[in-house]
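Peer 1: attaching a predicted model along with its sequence, questions to come.
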Amino acid sequence: MNKLIGLIIIFMSVFGGYVWAGGALASMWQPAEILIIFGAGIGAIVIANPKPVLLEMLTQVRELFSREQEDPELYPQLFALMGVLMAKIQVQGLKVLDEHIENPQDSSLFLMYPAVLKHSNVLLFLIDNLRIQSIGKISPHDLEHMLEEEIHRIEEDRLRPSEAFSKVGEAMPGFGILAAVLGIIITMSNIDGPITMIGVKVAAALVGTFVGIFACYCFFDPMSKALEHLVERKSAQLRCVAAMLTAFAKGKPPMMAIDAGRKQIQSENRPSFIELERWMEEQKADAP
């Protein structure tokens, strides 16, 4: 929601101030200039990025405007699930989880925690690494290093849409100048026309420069930062899981391992230890 509010503030401030100063909005409507600038920008994105990055970009932008806040049920259910999993491992070993991690969507255990199932990035990261641990013995140090490398690689891939937005944002003023130059060429080819017509064409050319700068600093650059924050939030979810798996592999009791995961959550979403205990009690009470 705050992304939409931000866009509204930008448009009202820029164009409202322009009208207040005596400008006419009609003169800002130059579809040919807009086509040149945004067409060149979109084309540059398509040329510079492979199909998976373009698809991930669409997914992230859609998520940015549809689900901006952290799911309030994710961490309580994730901690409760990890508590149950670690308790089972302590008693029966990792092999007891095979029936659950092979097909979590049909697992009676995972079905108790729908928020975890809904977040496919968290679910896949968890079950893949549980499966690796169940296949063969791996030292806590090696596990920690492996998880760090995996998160780093995932983060790099997910940041590519943000980097693409940033790069094209830097180029937008240049595309604006490109449109302005084309407008000046048209103006010069009609230099013998009426002075009013020449003035209109020069104004249209200058709109191209404005649109390029506006798109850079009021859309593409903020969108790049917003996508970066989205990736950071998702990375924190994976670091939470990794911290719990690593702490438990090092021999810490389940509650201490869960607390290690709690400390990886971003500060605006991180519960206190007392809240964590309350979450665990509530999840136990809700469990069938």
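Peer 2: The structure has been received and is ready for your questions. Just so you know, these numbers come straight off a predicted model, no measurement behind them.

Peer 1: for the rest of this, base every contact and every neighbour count on C-alpha atoms.
Peer 2: Fine.

Peer 1: centroid-nearest residue for the chain?
Peer 2: Centroid-nearest residue in the chain, with C-alpha atoms, centre = their mean: Leu230, separated by 3.0 Å.

Peer 1: that residue touches Phe65, doesn't it?
Peer 2: No. The criterion here is C-alpha atoms under 8 Å, and Leu230 misses it with Phe65 at 10.9 Å.

Peer 1: now the strands for the stretch 51-200 of the chain?
Peer 2: Counting by DSSP state E, counting those that start in this stretch, one finds no strands in the stretch 51-200 of the chain.

Peer 1: now the helices: where do they sit in it?
Peer 2: Applying DSSP state H, counting those that start in this stretch to the stretch 51-200 of the chain gives helices spanning 51-66, 74-92, 98-101, 114-118, 120-135, 140-158, 160-189, 195-215.

Peer 1: what separation do you get for Glu70 and Met28?
Peer 2: Separation of Glu70 from Met28 (C-alpha to C-alpha, to the nearest Å): 39 Å.

Peer 1: those two: which has the busier surroundings?
Peer 2: More crowded of Glu70 and Met28, by other C-alpha atoms under 10 Å: Met28, with 18 against 13.

Peer 1: show me what contacts the more buried one?
Peer 2: The contact partners of Met28, taken as C-alpha atoms under 8 Å, 6 or more residues apart in numbering, are 204, 207.

Peer 1: this is the comparison structure:
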Amino acid sequence: MFLIIGLIVVLVMVFGGFALSGGSFGIILKALPFELMIIFGGAIGAYISANSTGVISGSLKGIGKVMKGPHWKAEDYRDLLCLLFLLCKTMRTKGVVAIEAHIENPEESKIFQNFPRIVEDHHVVEFICDYIRMLTMNFDDPMQMEDAMTADLEKHHAELHEPQHALQTMADGLPAIGIVAAVLGIVKTMGAIAEPVEVLGGMVGGALVGTFLGIFLSYLMVAPIAGRLGQILNEEGQFMNLIKIVLVSHLQGNPPQISVEIGRRNVPSQHMPGFIELEEAIAELPPDI
């Protein structure tokens, strides 16, 4: 939603300012289809050549993610802390044997089924279950566990950011492609050097539209999308990092209440539940799990 609002503001301010200053849209409209074909078409072609199908697909999904905003909301962070509380409590009070049924079949687990939005995310559930499964295999050194989870998260983070980096690379290249279009326009103008001045002026103006369009698409269209996608991916990465923080705290011997409190303090500020809010949410969890 904010992406659309931002793009509308850009278009109104740039072209509105041009019109109010006495600019004529005639030359721009005449040159726009051809310049857009050269610049944006060339950029897309280069993008396809430079990236795998996975990155291209991720970029399209990323644009959709920018339009919708971050996947995880404040209540999801609270629910994740409650889920981790139940898992840590089960391991602490009933032992690792009691947790095996929950991590082997999370879709049927009474613990996981209390948090349907989290269960819908296969990667989050798999990350939780895999590392708790490692706990049941006596991989219980907090430092080793933290290192393993950090390496896993860094790999996942790098893979998620590949489409964002590709979009940023496209944005960085668009001004240069705009210059290519402008140079072609000047070549065309030089081929018509015998034409009257007013005709040559229109042709030079059309060539300059290429320079304008390359810079416009780069800094006011593609780069903001790439930047916002990076922000969203970083924020969503905190959701996964929260799992690491709580499980490592559990391995360090802290009770479930302390582990989730340490996790709560690491929730992004705009989504962080209050201490009392989290306590009340934990108190409302089903007692018979």
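Peer 2: Arrived safely, thanks for sending. Remember, it's a predicted structure, so these values are computed and weren't measured experimentally.

Peer 1: aligned partner of the residue nearest to the centre of the first structure in the second structure?
Peer 2: In the second structure, the residue matched to Leu230 of the first structure (TM-score structural alignment) is Ile232.

Peer 1: which residue packs closest to that match, ignoring adjacent ones?
Peer 2: Pro70 (5.5 Å; C-alpha to C-alpha, 6 or more residues apart in numbering).

Peer 1: so what's that neighbour up against?
Peer 2: By C-alpha under 8 Å, 6+ apart, the contact set of Pro70 of the second structure is 232-233, 235-236.

Peer 1: most surrounded residue in the residues you listed?
Peer 2: Leu233 (19 neighbours).

Peer 1: from Leu7 of the second structure, how far out is it?
Peer 2: Distance from Leu233 of the second structure to Leu7 of the second structure, by C-alpha to C-alpha: 21 Å.

Peer 1: thought Gln266 of the first structure was touching Ser235?
Peer 2: No. The pair Gln266 of the first structure / Ser235 is not scored as a contact, 9.9 Å apart, by C-alpha under 8 Å.

Peer 1: between those two, which is the more surrounded one?
Peer 2: For Gln266 of the first structure versus Ser235, neighbours defined as other C-alpha under 10 Å are more numerous around Ser235 (22 against 15).

Peer 1: and that one, helix, strand or coil?
Peer 2: Using DSSP: H, G, I helix; E, B strand; the rest coil, the structure places Ser235 of the first structure in helix.

Peer 1: correct me, but the match of Leu230 of the first structure touches Lys68?
Peer 2: No. Here Ile232 of the second structure does not reach Lys68: they are 10.3 Å apart, not a contact under C-alpha under 8 Å.

Peer 1: got the contact list for the equivalent of Met145 of the second structure over in the first structure?
Peer 2: If you follow Met145 of the second structure across to the first structure using TM-score structural alignment, you land on Leu143. Taking C-alpha under 8 Å, 6+ apart as the criterion, Leu143 of the first structure is in contact with Thr246.

Peer 1: how near is Leu143 of the first structure to Leu109 of the first structure?
Peer 2: Separation of Leu143 of the first structure from Leu109 of the first structure (C-alpha to C-alpha) stands at 24 Å.

Peer 1: also Leu97 of the first structure?
Peer 2: Distance, Leu97 of the first structure to Leu109 of the first structure, using C-alpha to C-alpha: 10 Å.

Peer 1: compare these two (neighbour count), which wins?
Peer 2: Comparing Leu97 of the first structure with Leu109 by other C-alpha under 10 Å, the one with more neighbours is Leu97, at 19 against 16.

Peer 1: to which residue of the second structure is that one aligned?
Peer 2: Under the alignment (TM-score structural alignment), Leu97 of the first structure maps onto Ile99 of the second structure.

Peer 1: cool, Pro76 of the first structure as well?
Peer 2: Alignment note (TM-score structural alignment): Pro76 of the first structure maps to Arg78 of the second structure.

Peer 1: residues contacting its match?
Peer 2: 272-273, 278, 281.

Peer 1: and in the first structure, which of these remain?
Peer 2: Checked against the first structure using both residues aligned by TM-score structural alignment, their matches' C-alpha atoms under 8 Å, the contacts of Arg78 of the second structure keep these contacts: 278, 281.

Peer 1: circling back to that earlier point, with distance to Gly39 of the first structure as extra columns, can I get the helices of the stretch 51-200 of the first structure in JSON lines?
Peer 2: As requested, these are exported to JSON lines (distance: least, C-alpha to C-alpha, whole Å):
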{"stretch": "helix 51-66", "distance to Gly39 of the first structure": "16"}
{"stretch": "helix 74-92", "distance to Gly39 of the first structure": "40"}
{"stretch": "helix 98-101", "distance to Gly39 of the first structure": "46"}
{"stretch": "helix 114-118", "distance to Gly39 of the first structure": "36"}
{"stretch": "helix 120-135", "distance to Gly39 of the first structure": "33"}
{"stretch": "helix 140-158", "distance to Gly39 of the first structure": "25"}
{"stretch": "helix 160-189", "distance to Gly39 of the first structure": "9"}
{"stretch": "helix 195-215", "distance to Gly39 of the first structure": "12"}
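
Peer 1: so which of those is nearest Phe248 of the first structure?
Peer 2: helix 74-92 (7.6 Å; C-alpha to C-alpha).

Peer 1: check which residues of the closest one are buried.
Peer 2: 74-83, 85-86 (16 or more other C-alpha atoms under 10 Å).
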